[in-house]
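Novice: Sharing a model prediction with you, sequence too.
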Amino acid sequence: MYSNGSVHETDSTEDFETKLMLANFEGKNVPELLVTNASNGEIIQTGSSHAFKVSLATSSNKWAGLELKPSQPLDLSKMGPISLVFDAASLGEHTTQLFINITDKNGASHSRSAVIRSGKMNTYYAVLSSSDLKSDAEDETVELNLASGMRSNPPPFNTDAIQTAWLWGTKNLDLSGISLIKLSSMNSSHNKELLIDNIRIAGNPPYHEDYLTGILDEFGQAAKKDFEGKVNSVEELRAARDTELASFKEKPFTNRSKYGGWKDGPKLEATGYFRAAKHNGKWSLVDPDGYLYLATGVAVIRLGDTSTMTGLDRKVYPSDEDHSKTETHVTVSPVRRNLFQWLPDSSDPLSKHYHYARGVHSGAMDKGISYNFYEANLERKYGDNYHERWREVTIDRMLNWGFTSLGNWTEPGLYNNDRIPYFANAWITGEHKTVSSGNDFWHALPDVFDPAWEKVADKAVRKVAKETQGNSWCVGVFIDNEISFGRPNSQQTRYGIPIHTLQRDGNEVPTKAAFTRAMQEKYSSIEALNTVWETNISSWDAFNRGFDSTINNQAQVADYALLLELYASKYYETIAASMDTHLPNHLYLGSRMPDWGMPMEAVRGAAKHVDVLSFNLYKESLFHETWAFLEEMDMPSIIGEYSIGSTNDGHYHFGIIDAEDQEDRATKFVDYLDSLIANPYFIGAHWFQYIDSNMTGRVYDGENYNNGFIRVSDIPYQPMVDASQEFHKDLYEKRFRESNKL
């Protein structure tokens, strides 16, 4: 395995000064420190040198790539500001998303990603440590720890090398012991080949002098980059408006029913509302008039979540004249304030688009003043009645682009528009008891056996029933989102709800009491349970009061699986009962389980009570093997979120799935939908989201993704529009033709 004697010291003249060469493939054999995983790898000659070629097979849910696993952890702690640097290129016509995972000797790791471009080799880097450029907080250094309020910051260095975008994990690894470096891909929509060379640890080049300064112009766009579709004046904005509005006169989709179903296809029973049915072995929705219907669309069609934090907050102080309170703005985060070339003063008519955030999930500020560039651009574009005009144009766009529905988190003002079907949503909020999975990603989990939770759940359903008013254009309702039922990393994370709940007192926690009853019904005596679980619990009363729930054996795991399914089933059963009462004619669509939090026990619990299973899936494609469980359940399913992004138009983060540019993004968008309609259980998918995240991050958590169909200027991405129109032209024929096989 790896030894210090095999290290190649080089004096590089590149931007990044090589300090430790890990693998340059100039020997006859693959270095022993290199391990391929679920892929084929070989050294090939590239001109006068050599590189490592990795084959990445499609239709696989397995990681494929290479790993550097030194026999002893690498000590990089004395090298100063450094980055992991490598050269790479995709072979063939398709780009490749590469994930970079780095782990230290303590097991902490962090993940980054970049799209590897086709053609020539490019240099990519992932910062491991940085210094010298301080923020307003003394202990924060650039890129890794800077509280900028953005998920990924602009490239910090003067270099043509490509920055890998931060995804998740521990930013500050223990550099005294790096135990694993993994470069890999997953869920590729095509067979791909990747060329990698010169994997190295290198010193960082100088920072940009104006790093994090003036990166946003008056329209909320990338100030320092030109790109197709960029707006330079209000006149250009209005000219783009007029051109787009004129395009709506064309009606490209004439084979659609009133509700967007397949007018030229078979007609099934009409019930006056949407329902799910199986036709020729494939699940479909059926529109109120009886036509087969697939739900393609866009989620988050609303003006909420379109503001960004300014670095300003309110300062309230007494006036000397009358002792009343007056207010002014003060800078509380210079880093945030310096991002903007322009913010309106109080006399500017566009100052009405300032808002106030009283609390955020994460970011540079706990609270403060935000600004909505998107709203300001709408006012510049449409005038004082911009909100109503925005609603009209949005529906025109969806129909013109071929979409058949408005997705989750659509503004209720767009409900009941009688032009395009929509999906409603509700959040269950209010006072009730909670339990925990040990990793409650968005919020604490409800104690679903608490009568108070049943009441607030019913209140949420009644609220959405009032909003939808029994309208036939409402397809159905999503309730809650991405609940942390359990993560697949380990048995402890998968069965976190039973593990943590069993430790609690059933006299105070209704879900724990329900778990106690379930085990009593199965085992009758505590002795029988102790024998199977290899525990020593003194009585059922002691069981109910709480005990050490550490997993001892697989029989105990099987019972934890039963308890997890019991919890999930109760969650969905309670909501389904309220749906039957208040929205009996509309589909209950579940809670949009994320692929990182959908243990099969929770899916089975949902399948007992929902009309359509729902999942959020950020991958290049849907692979049949991943979703084979739907054959057993025979349940219609829908994707509530997916997207692909790029950084070529000035954004600093692509989101989850990366593309080289807008054309590549559009290609991957169609690849995803092609894989969806080839699966007989999926009846639709909603793109996340309508409007790009702010380049400087949304208020709630700093997401600054290129995930929209339209820019902050309200100008659509034309490659995405063209791809959508082309895909939707024969949507139903592609889905239901007999030759369409998995």
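Specialist: Nice, I can see it.

Novice: only C-alpha atoms for contact and neighbour calcs from this point on.
Specialist: OK.

Novice: Name all residues that make contact with the residue nearest to residue 699 when sequence neighbours are not counted.
Specialist: Taking Cα to Cα, 6 or more residues apart in numbering, and ignoring the residues beside it in sequence, residue 699 has residue 308 as its nearest neighbour in space, at 5.0 Å. Residue 308 sits next to 370, 371, 372, 694, 696, 697, 698, 699 when contact means Cα atoms under 8 Å, 6 or more residues apart in numbering.

Novice: where exactly do the helices run in the stretch 451-600 of the chain?
Specialist: Using DSSP state H, counting those that start in this stretch, the helices of the stretch 451-600 of the chain run over residues 451-468, 491-494, 496-502, 510-523, 526-533, 540-545, 554-582, 600-607.

Novice: this is the comparison structure:
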Amino acid sequence: MGANGGGITLPQIKGAGKRYVVGDIEVLEDHSVAMMFRCFLPGAEKERIFMRFGILPEFKTRICFDLSLLDNSTIYTNRTPGTLKLVVHGQRTDIDEVDRFELGMEDTFHDVRVRFENFYLTDEKPADFPLPDKKIVDEFGQWKAKEWPGKIHSMDELKTKLQALEGAAVYPFPEWNRWGGDANRKLKEGNGFFSTFKSADGRWHLVDPDGCEYFSLGPCGTRPGDPCRVDSFEQVCDWLPAVDDPNFKELYNIGTTRRAAYMPLDSFKMISFTALNLKRVYGDNWREKWTEISHHVLMQNGINSQGNFPGLGVNDGKSKLPYVRELPGFPSTDTLIFRDFPDVLSPEYQEKSGKYAGQLAAWKDDVWLIGYFLRNEPEFNFVEGLAIADEVLHNPAQTYTRRGLIQFLQDTYGTIEALNAAWETNFESFADFEKPIDNCSTMYPKSEADIRKYSTFLIREYIRIPALACRAVDANHLNLGLRWSKAYNLDMMAGWEYFDVFSINCYDFDPTRDMDFVKNAGVDLPILLGEYHCGALDRGLTATGLKGVTDQVERGVMWRHFVEKVAAHPYGVGAHWFQYNDQFCLGRYDGENYQIGMIDICMQPYPELMEAVYATSKVLYSVKNGETAPYERLPKSIPMIGY
């Protein structure tokens, strides 16, 4: 397939009435490929809905597309053996509307060779997902088929390199205090916890417990390695300990989970190769050594925070790095409106919000906790232009939010005749809204203003109810918001007044556009960038992540440009890289296998990135206060290999 993208048409699907498309795919390159299964309406140049999925290089993989996913009820799916991550994006689509099905890819940085074999249609999900009989992962968790600077080849080499990383947990800049704030920039009297401050020049700031300026800079996932999904992959690894091995059984995580309440149960077996490597070197003292090395590597380069999913000295009296965290178990309801959006007007949502907030009681006195996220990336927000009130009407359930919508319309119009006149519709009564209505704001364009108004109200309630419950339990820490996956929907700006800090994740090279969207929407709060990253193919992994660059030097360029643009923005108060560790070459629990770490799977820092981290941290507070211009060069990019 050409570098400009494209694919092959699958005309056999149209009209066949089958649920699954099954076939074997082999990528004949030395890197992973992000592929697309696209569905086009008649005459359309752009697909209406698509599945994006990853395939390992030179590893024949059976793929199974479930056509029921065209209803767009989920973004995520459970893995099948051999596959990487598969996600669903676009708009709800009736399969009978689809004119063309295409299997291919978007732009890449070169022509890509792919082999398709044995495709067929069926109503039965295949029971067999065969894997090639070959070893592709070495004893340290590294990709075997490739060499790169820093690759570990022996236990002696691993031991020597780990020991060289041991050292003190100290910041390199004398003006930084123990929190990583600037002791020379006192903004107000400290209250013993992290807080916010808006200066006379209109800039928002974080303030450390001593009252000094604090910019939160650090990686997410400061844990001993990324969980490596090994179920179905055992035979392709050079070595894995037995699950009952007394030396290593503590490192296994075996069980079942639902990624979201509406998803089917998934069974998994995971282990951290990073933890395995550390224990093989340090024995029972491995966790203490991991803590020492991590503090040293991060702090000596000017990292002063742990982003979401922290693991270094978290509420244990041993903290050296301030951290943020996500409260687990965001309140849901037995009946969901769309994806993970709950029935927010139900008594059940109110009750579960109170129980959810109760978790904060054990954390409310920890001075190292900057604040908490209510949750991470609500899945309904991945649908561009979504109006949640449209989904209330589409869902046939007689929910509290549906009753609320009917009451809202009655209060607005009084009579069905008045509504019909405003909407240019012919409903017989308000009882008609008890029945499912598909795409109301599209079908009846004059309804859009009301649909958007009620959607905004629902988003505000979605936030207000748990936020107030949390504040009642913990008044010491900052409410950091929801970590929205993208800032592009004005509806999702509702409820900001219940936060202390507004958080967004931003997978762009420059965060300014998204930050300006939030600011221009009327949000008057500090803005925290909860995730960003990039990766390259010049080291040990075969996928770049959600932004791709040419090499490790350009990863450093991206760090400098992104972080310093956040700091220079008048509302910017923090940037959290995703993530501390590289992902596993065969994929984490959901199949992401990205070269996005500050350290690799053998805990070796990427020197080019660390040099950039230090350079930015050295000027961080002067950039934040407009005294130094931010780093301007953008990185040399390549199309991402991400899913």
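Specialist: Received it, and whenever you're ready, just let me know what you need. All values reported here derive from a predicted model rather than from experimental measurement.

Novice: Deepest-packed of the helices of the stretch 451-600 of the first structure, please.
Specialist: Comparing the helices of the stretch 451-600 of the first structure by mean neighbour count (mean count of other Cα atoms under 10 Å), helix 496-502 comes out on top with a mean of 25.

Novice: Turn the helices of the stretch 451-600 of the first structure into a markdown table, including distance to residue 479 of the first structure.
Specialist: Converted to a markdown table, these look like this (distance: least, Cα to Cα, whole Å):
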| stretch | distance to residue 479 of the first structure |
| --- | --- |
| helix 451-468 | 8 |
| helix 491-494 | 22 |
| helix 496-502 | 20 |
| helix 510-523 | 21 |
| helix 526-533 | 36 |
| helix 540-545 | 31 |
| helix 554-582 | 8 |
| helix 600-607 | 12 |
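
Novice: For residue 690 of the first structure, find the nearest of those.
Specialist: Of all the helices of the stretch 451-600 of the first structure, it is helix 451-468 that lies closest to residue 690 of the first structure, at 21.3 Å by Cα to Cα.

Novice: same for the closest one, what does it pack against?
Specialist: strand 422-426, helix 554-582 (3 or more Cα pairs under 8 Å, 6 or more residues apart in numbering; DSSP states H and E).

Novice: ok, and the most crowded of the contacts of residue 308 of the first structure?
Specialist: residue 699 (34 neighbours; other Cα atoms under 10 Å).

Novice: does that one count as helix, strand or coil?
Specialist: coil (DSSP: H, G, I helix; E, B strand; the rest coil).

Novice: Name all residues that make contact with it.
Specialist: 305, 306, 307, 308, 309, 357, 360, 363, 370.

Novice: Which position in the second structure pairs with the third one?
Specialist: Okay, so that is residue 307 of the first structure. Aligning on TM-score structural alignment places residue 307 of the first structure opposite residue 228 in the second structure.

Novice: Against residue 591 of the second structure, how distant is its match?
Specialist: According to Cα to Cα, to the nearest Å, residue 228 of the second structure and residue 591 of the second structure sit 9 Å apart.

Novice: before we move on, what about residue 220 of the second structure?
Specialist: Taken as Cα to Cα, the span from residue 220 of the second structure to residue 591 of the second structure is 18 Å.

Novice: show me the contacts for the counterpart of residue 621 of the first structure in the second structure.
Specialist: Aligned counterpart of residue 621 of the first structure in the second structure: residue 510 (TM-score structural alignment). Shown in contact with residue 510 of the second structure (Cα under 8 Å, 6+ apart): 561, 562, 565.

Novice: can you give me how far the helix or strand containing the last one is from the chain middle?
Specialist: For residue 565 of the second structure, the host element (DSSP states H and E) is helix 552-568. With Cα atoms, centre = their mean, to the nearest Å as the basis, the distance from the averaged C-alpha position of helix 552-568 of the second structure to the chain average is 19 Å.

Novice: what's the average distance of the helix or strand just after it to the first structure?
Specialist: Later in the chain than helix 552-568 of the second structure, the nearest helix or strand by DSSP H and E is strand 572-577. The superposed strand 572-577 of the second structure is, by mean Cα distance after the TM-score superposition for the first structure, a mean 1.0 Å from where its aligned residues fall in the first structure.

Novice: Which residue range of the first structure does strand 572-577 of the second structure align onto?
Specialist: So strand 572-577 of the second structure sits over residues 682-687 in the first structure, by TM-score structural alignment.

Novice: Same question for that stretch: list its buried residues.
Specialist: Residues 682, 683, 684, 685, 686, 687 are the ones in stretch 682-687 of the first structure that count as buried (16 or more other Cα atoms under 10 Å).

Novice: and what of stretch 266-273 of the first structure?
Specialist: Those would be residue 273, for stretch 266-273 of the first structure by 16+ other Cα under 10 Å.

Novice: list the contacts for the aligned residue in the first structure for residue 594 of the second structure?
Specialist: By TM-score structural alignment, residue 594 of the second structure lines up with residue 705 in the first structure. Neighbouring residues of residue 705 of the first structure by Cα under 8 Å, 6+ apart: 645, 651, 652, 653, 654, 655, 692, 693, 694, 695, 697.
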